[in-house]
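Enquirer: I'd like to go over a predicted model; first the sequence, then the structure.
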Amino acid sequence: MDLWSKKVPGIIALTLSCWCAAMAGGDVCRSPLVSNLPPPSFRSSSQLSGSHGPGFAKLNRREGAGGWSPRSSDRYQWLEVDLGGRTQITAVATQGRYGSSDWLTAYLLMFSDTGHNWKQHRQEDNIGAFAGNSNADSVVQHKLRHPVIARYVRLFPLDWNPHGRIGLRLETYGCPYDSDVVSFDGHSSFLYRWSPRPRQATRTSISLKFKTLRNSGTLLRAEGRSEHSLTLELEKGKLLVVLRKGAGSSSPDGRHRLVSLGSLLDDQHWHRVAVEHHGDHLNLTVDGSTAWVQIPPGFTLWDHEQMSVGGDRGLAARGAVGSDGNFCGCLENVRYNGVNLVDLARQSDQRVTVKGNVTFSCVEPVFVAMTFTGPQSFLRLPRATGGPPPAPPGVAVALQFRTWNRAGLLLTFDLPSGGGGGAVWLYLSKAALRLRVHKPGRAPLELSAGSALNDGQWHSAALVSRRGHLSVAVDGDEGSAAGRASPSFDVTAAQLFFGGCPAEGSGHECSNPFDAFQGCVRLLTVDDQRVDPIEVQRRLIGSYGHLQIDVCGIIDRCSPNHCEHGGGCSQSWTTFHCNCSGSSYGGATCHTLSRPLGRCGGQRVGLRSNLFAAIIIIIIIIIIIVIIVVVVVWMLRSESESRGREGRRPTHRQRGRGWELNEGKRYTSSPAKRTNTEATRRGITTSTWTAAGPSDHS
């Protein structure tokens, strides 16, 4: 057997063993999570009957009616599972209702830590829908692109068998998840001091997770004797790495903004952060997006002696962002060079000093948001949503919203017919908040407030009409940002419409001459009474259409920026746009060279670039071919040499007599070999017949 033949089985065995080990490692977090849960762990929007309840929605079970089915089959139904604690989820599987024609063909998957503020899980290419089943018995399983950490799982049917109804059994797979969590109230923090003092380091690593409702605040600050410091801050929902070098910094307050990454990080979902400092460069990673930056001279050597987690006690004096510059929210697994700081703080380590109300669990308020997804989205509420006392004359509405669109209707209602009728619209136009009051026979009354309200941040809007006085305000500013007037009529309403109007024929009087609103709304109050969106979802008050409740589905399509060559990115709710005017490129992402560069002209540069790319590709192909030829020649030569050694191996003790014997057969004589050798020297090729056939000698 030649050398290659001996190596191949070993290589195959090694490959298979590595593959099996990888598969075994991947199966470590693949345990069923739903099959052993008690019935109270299951909830649903509705159920067809007691035997169709959510507790029967377990994979491969036949109890009850063989699965869950809601009272009506529409896209407002959902099934929810409480896993009992935060769990790492790696896969989900679905099945139709046993012995029926009821199954899902597509669904959405959402996760939550609290049972509120759901986050939709998206697959590759930002696709949200999961493929379901084609019958009631087969199991369709999806491995999640990235493991999800959550306690609650909620499934929303999108489509189902057209000849049946919604029917579902499901399973999720994963493993337990342990972590060290701490929460801060915006005025608290803890300080960790190294003991003994660490040596000056050229390599530093920081990692953590955080969740918050505030768009600004300081997560942590590390500092040392040389007045060098590093700070992780939130500013308008983006994460900043800030370096300081005492009073000698180039900026007036000693701050050097090194890099910014991420967006919409105040969505009350967990976000992962990692900072790696090595020599003269730094890597910042936020939720899988990484930025590499060069550290300015003078900042490369760090000698941190202490770290403040949850805030910076010196920020208030420097006028930093936030109530006092501190972080309000939850942090998880805070590690500095491998040291778990949260664990040390929880154990009351002597190196840790706690300030204020620090809780070693995630304490967070519940804000239930609503997402207006498209032009057909609307929310209708009756005037009196909070019960007694009765609403006073006039109307008062307040809410918070976030959107990327420059225009859209926030609120509309009709004026009483007894006063001549008319309508009121509160809407966005050119990214400003505007109010229009229309009354037949009179000039329209228009007010305006705010600007640049389509930046994706949360903004508050308030409309108040009391005793003939009308006002509108944005972000609590009733000064220069608010318009005021005193109309000669009271503005009252029997029912309110938010985001848009119902379809024609619904029986509701509603008109919208503007675009529908696309974005998120929360903290909605009517006449100083808070509206509970969960009651709206349960159809206890009002009505709605094409509305996602308990979720804010805003996405930043400009983070990361897909515009190339310095193109500016802007976006709406559904798409993004690249402004390539500052470069010589065009196209959807500023990728295509669109005009000449210098004397050579853009076309020549483009041709030269294409020619260079073609040459590189040809060279690579030639190199690959040469490598293949060399490997094949080496294999053939190794095989030939191996066979030659086997042919010359003596198999009989009479080899000294000039004969080579093998199994009693006469092959050749030594003189013949000598003849062939001489012929070979002369460049003549001869063939000699053996018992096995012709053998060429060169």
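Expert: Cool, the structure landed.

Enquirer: going forward, measure contacts between C-alpha atoms and count neighbours the same way
Expert: Fine.

Enquirer: Pro157 versus Ser73, what's the distance?
Expert: With the distance defined as Cα to Cα, to the nearest Å, Ser73 ends up 9 Å from Pro157.

Enquirer: Mutual contacts of those two, please.
Expert: Residues touching both Ser73 and Pro157 (Cα atoms under 8 Å, 6 or more residues apart in numbering): Ile166.

Enquirer: And those two? Which one has more around it.
Expert: Pro157 (25 against 17; other Cα atoms under 10 Å).

Enquirer: does the more buried one belong to a helix or a strand, and which?
Expert: Secondary structure assigned from DSSP states H and E places Pro157 in strand 140-160.

Enquirer: Figure out how far that strand is from the centre of its chain.
Expert: Here strand 140-160 is found 14 Å from its chain centre; the criterion is Cα atoms, centre = their mean, to the nearest Å.

Enquirer: A further structure is provided below for comparison with the first:
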Amino acid sequence: MAGPCLDPLTPSLYASSFLASSRYNFLYSANFARLYGSSGWSPAPSDKQPWLQIDLHRKYRIVAIATQGSFNSYDWVTKYTLLHGDRPDSWTPYIQRGGNSTLSGNWNYYQVKRHNFHYAFTAKHLRFLPLGWNTKWGGKIGVRLEIYGCPYDSYVMSYYGDDMLAYMFPRKKSRTLKDHIAINFKTLERDGLLLHSEGLQGDVLTLELKNARLYLHISLGSSPVHQVEGLTTLTVGNLLDDQHWHYVTIKRDGRQVNLTVDSQTESVICNGEFTYLDLDNQVYVGGVIEPNTPHLPDKSNFRGCLENVFYNGVNIIGMAQWEDPQIRFPPRQRAIRYACTDLILKPFTFAGPNNYLQLPGLNRKPRMAVKFKFRSWDYTGLLMFTRFADDLGTLELGLSEGQVNISLIQPGKKKLQFGAGFRLNDGFWHTVEVLARDNFVTVIIDEDEGSPLKITNPFMVRTGDQYVFGGCPKNNNTARCETKLNSFHGCMQQIFIDNEPVDIDNVLQWRWGSYSELLLGTCGITDRCTPNPCEHEGRCIQSWDDFLCMCENTGYKGEVCHMSVYKESCESYQLNGKYYSGNYTIDPDLSGPLKPFSVYCKMKGT
């Protein structure tokens, strides 16, 4: 199996590299989960959210996974999700084409099911989550597996918003017909400059994050003879502010440019007539040292981590580590950190029909303070519910039509309802803070202190001892949670109750609170509308697990706006009963790329 990045990675690992949420018994421990082994891993029957974890001890480039069931048994996994990350407490799922994170598993114990990933990713830790398994003949969860890949050398630098460097071209100029640029990044910020360079002839190369999407601006030069604007913009990806690594490559051959982030590629032919990229002096990484750069509008410096920045074969961060004189830093810059400083947020995903998270709070306090962040595509869903002490009623936060609705119900009083925020179901992180005391409620969205929503009304507040997030428990509903809203599907993080942060590790180990159908340590949100699956400029809208194409005013219909609503010719209209001459809209290639247009049809016999 050895070859270019196809090495099996588990044979050299010690038994301690395999961890699991539980084991069926000693003979089904985590370290027996090796492909072709004589046993396999199985969790305890009482384990409601089983997982198997592998510590690779260094960073690898991962290209494939293979699974079997437990040896000589009826135990095998039929479907699963694979999480990966740099740390064992911060995960992201491998996403297949189409936005699905569920991988198909086995149908017996002995045959090997292999998945070759359609894009390679890097990881130091892997977590296997069984989602379905054989239940016939007394079967249960059982797995043996192998991971394939190769060692990955990482050159990393942390950026804090005022860090930057420049790679000086060897002869103060760079003139290229072809370019190959690679850069990996992770960040929590929606905006930031990744790369920039320009030339005296008007050539420009800029790579930036804007609203969590990746933008490439490139110009091979403009000519006063040919009145064609040379600047070309290409965009790819979305939700790239998730604090996980994203892998970017730019490949240019003359005017042909391909921009790839992770598994998504967009291509363009550059405007203008030129084929060479002429740049002067340097290329900036993470921000510009000289602020008066002519072709660079005011842009935020990058905040986060950059890894393996290669510019036409030049390892820029590696050169910086080696203190190469071709690398220039601004004067009085802080000490450079050649490591990635992660802000560990530990998000969790509400992904099931009956998901919830129940947490304790301080009972009978005269002030209530709850704060959390969420992200979702759904229009509706329960965010938070609590029941006041002394039978004083309930307070509910719900997502409805893209805003947060607050409902306060107290015995013998009119239900108090009000909304805050706008388009909060856009997939980005949003902060909600609720402060309540007698006769007074304040709601702050996205920490906008300038415009908090304040409601004054006669009511009493005595905090209850339970707070429920995401949905009401169907069984053992000790919080007496009641709602007409659907379960919330999305992600949350950084929950504060009574101004104290919630320790998700304690929740995970069942020492504090309770939960159901949650993925802890990861946000599994997927953008199914990027790239747009709707053809012919149809508008894509999405929910947590599906998307819908709006085909109005496109001239097409069907699930992805693929079928033309018009006939391909005048003859087709006449064959379908249109006997009068006049203006008709035809679509000669039907579902092809040509747009419909209007013609005058002179029908035969009229």
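Expert: Yep, it's here. As the structure is a prediction and not an experimental result, all values here were calculated from the model.

Enquirer: Got a TM-score for the two of them?
Expert: TM-score for the superposed chains, counting by TM-score structural alignment, normalised by the length of structure 2: 0.85, backed by 572 aligned residues with a Cα RMSD of 3.4 Å.

Enquirer: Comparing the strand holding Pro157 of structure 1 with structure 2, how large is the average distance?
Expert: Averaged over the aligned pairs, strand 140-160 of structure 1 sits 2.5 Å from structure 2 after superposition, using mean Cα distance after the TM-score superposition for structure 1.

Enquirer: which residues in structure 2 does stretch 173-189 of structure 1 align to?
Expert: Stretch 173-189 of structure 1 lines up with residues 148-164 of structure 2 when matched by TM-score structural alignment.

Enquirer: Show the end-to-end separation of that stretch, please.
Expert: Taking Cα to Cα, the first and last residues of stretch 148-164 of structure 2 lie 36 Å apart.

Enquirer: Hmm, Asp280 and Leu200 of structure 2 touching each other?
Expert: Yes - with contact defined as Cα atoms under 8 Å, Leu200 of structure 2 reaches Asp280; the gap is 6.9 Å.

Enquirer: and the corresponding residue of structure 1 for Ile444 of structure 2, how many neighbours?
Expert: Correspondence of Ile444 of structure 2 to structure 1, assessed by TM-score structural alignment: Ala473. Here the number of neighbours of Ala473 of structure 1 (other Cα under 10 Å) works out to 25.

Enquirer: my guess is Asp587 of structure 2 meets Tyr573, correct?
Expert: No - using Cα under 8 Å, Asp587 of structure 2 is not in contact with Tyr573, being 11.3 Å away.

Enquirer: Return every residue with contacts to both of these two.
Expert: In terms of Cα under 8 Å, 6+ apart, Asp587 of structure 2 and Tyr573 are both contacted by the residues Lys567.

Enquirer: show me what contacts Pro559 of structure 2?
Expert: Slight slip there: residue 559 of structure 2 is Glu, not Pro. Shown in contact with Glu559 of structure 2 (Cα under 8 Å, 6+ apart): Leu548, Cys549.

Enquirer: Aligned counterpart of it in structure 1, please.
Expert: Mapped onto structure 1 by TM-score structural alignment, Glu559 of structure 2 lines up with Ala588.

Enquirer: How about Thr122 of structure 2?
Expert: Under TM-score structural alignment, Thr122 of structure 2 pairs with Ile149 in structure 1.

Enquirer: Now do the contacts for its match.
Expert: Ile149 of structure 1 neighbours (Cα under 8 Å, 6+ apart): Arg86, Thr87, Gln88, Ile89, Tyr177.

Enquirer: Also Ala452 of structure 1?
Expert: By Cα under 8 Å, 6+ apart, the neighbours of Ala452 of structure 1 are Lys430, Ala431, Ala432.
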